[in-house]
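**Q** generate a structure from the sequence data that follows.
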Amino acid sequence: MGKRKLKPGDRVTFESHDEQCQPFQQSGTVKEYVYPHFHPNGYIEVVDEVGDTILYGNADKGIQKAK
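**A** This is a model prediction of the structure:
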């Protein structure tokens, strides 16, 4: 896939799931992005508006830079 151009402060969207396992689009801000890492797509931490972590781990292909 090549190096992704994500950096701290970028807004991203990704698919998440609610308590009933229903998919929905979630968005947040990249706090940390390390490429390459132990995972071929890198490691990412995404936070919401108040700074709470909402995604932590592998930066899979479902994470897109917000438009």
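**Q** only C-alpha atoms for contact and neighbour calcs from this point on.
**A** Will do.
**Q** helix, strand, or coil at residue 27?
**A** Classification of residue 27 using DSSP: H, G, I helix; E, B strand; the rest coil returns strand.
**Q** checking the nearest residue to it once chain neighbours are set aside next. Helix, strand or coil?
**A** Spatially, and ignoring its direct neighbours in sequence, residue 27 is nearest to residue 13 (4.2 Å; C-alpha to C-alpha, 6 or more residues apart in numbering). Classification of residue 13 by three-state DSSP places it in strand.
**Q** and this one, please, so the two structures can be compared:
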Amino acid sequence: MPPRSSSKVPEHPDWRRYRDRNRIERMFGFLKHQRRIATRFEKTALSHLSLLKLAAAKLWLKHFAIAT
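**A** Sure, this is the predicted structure:
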């Protein structure tokens, strides 16, 4: 995020935090595209959490396979 224009001393952004925040936002964007998770069709919290973990593992495996 850019600093305010009224700021007299320019602040240096923490690039590590920015990178981590970007990863988390992209992960939630991916999970929102998974319709079953976004609308929560499951009746119990355990089954919803299980599907959420499966979707996160699918995302992780996709990026893991590209990296290797």
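**Q** what would you report as the TM-score here?
**A** Put the two chains on top of each other and the TM-score (TM-score structural alignment, normalised by the length of the first structure) is 0.17; 23 aligned residues with a C-alpha RMSD of 3.5 Å.
**Q** measure the residue nearest to residue 27 of the first structure to residue 55 of the first structure for me?
**A** 11 Å (C-alpha to C-alpha, to the nearest Å).
**Q** these two: which is more packed in?
**A** residue 55 (20 against 17; other C-alpha atoms under 10 Å).
**Q** next up, the contacts around that one.
**A** Neighbour list for residue 55 of the first structure: 44-47 [criterion: C-alpha atoms under 8 Å, 6 or more residues apart in numbering].
**Q** quick one: which of those is most hemmed in?
**A** Going by other C-alpha under 10 Å, residue 46 tops those with 25 neighbours.
**Q** remind me, longest helix of the second structure?
**A** Scanning the second structure for the helix with the most residues, using DSSP state H, yields helix 45-67.
**Q** helices or strands up against it?
**A** With contacts taken as 3 or more C-alpha pairs under 8 Å, 6 or more residues apart in numbering; DSSP states H and E, helix 45-67 of the second structure sits against helix 15-33, helix 35-39.
**Q** so can I have JSON lines of those showing distance to residue 65 of the second structure?
**A** JSON lines is the format used below for those (distance: least, C-alpha to C-alpha, whole Å):
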{"stretch": "helix 15-33", "distance to residue 65 of the second structure": "17"}
{"stretch": "helix 35-39", "distance to residue 65 of the second structure": "23"}
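**Q** which one of these lies nearest to residue 67 of the second structure?
**A** Nearest of those to residue 67 of the second structure, taken as C-alpha to C-alpha: helix 15-33 at 15.5 Å.
**Q** give me the buried positions along the closest one.
**A** Neighbour counts over helix 15-33 of the second structure (16 or more other C-alpha atoms under 10 Å) mark residue 31 as buried.
**Q** if anything else comes up later, I'll come back, but that's it for now.
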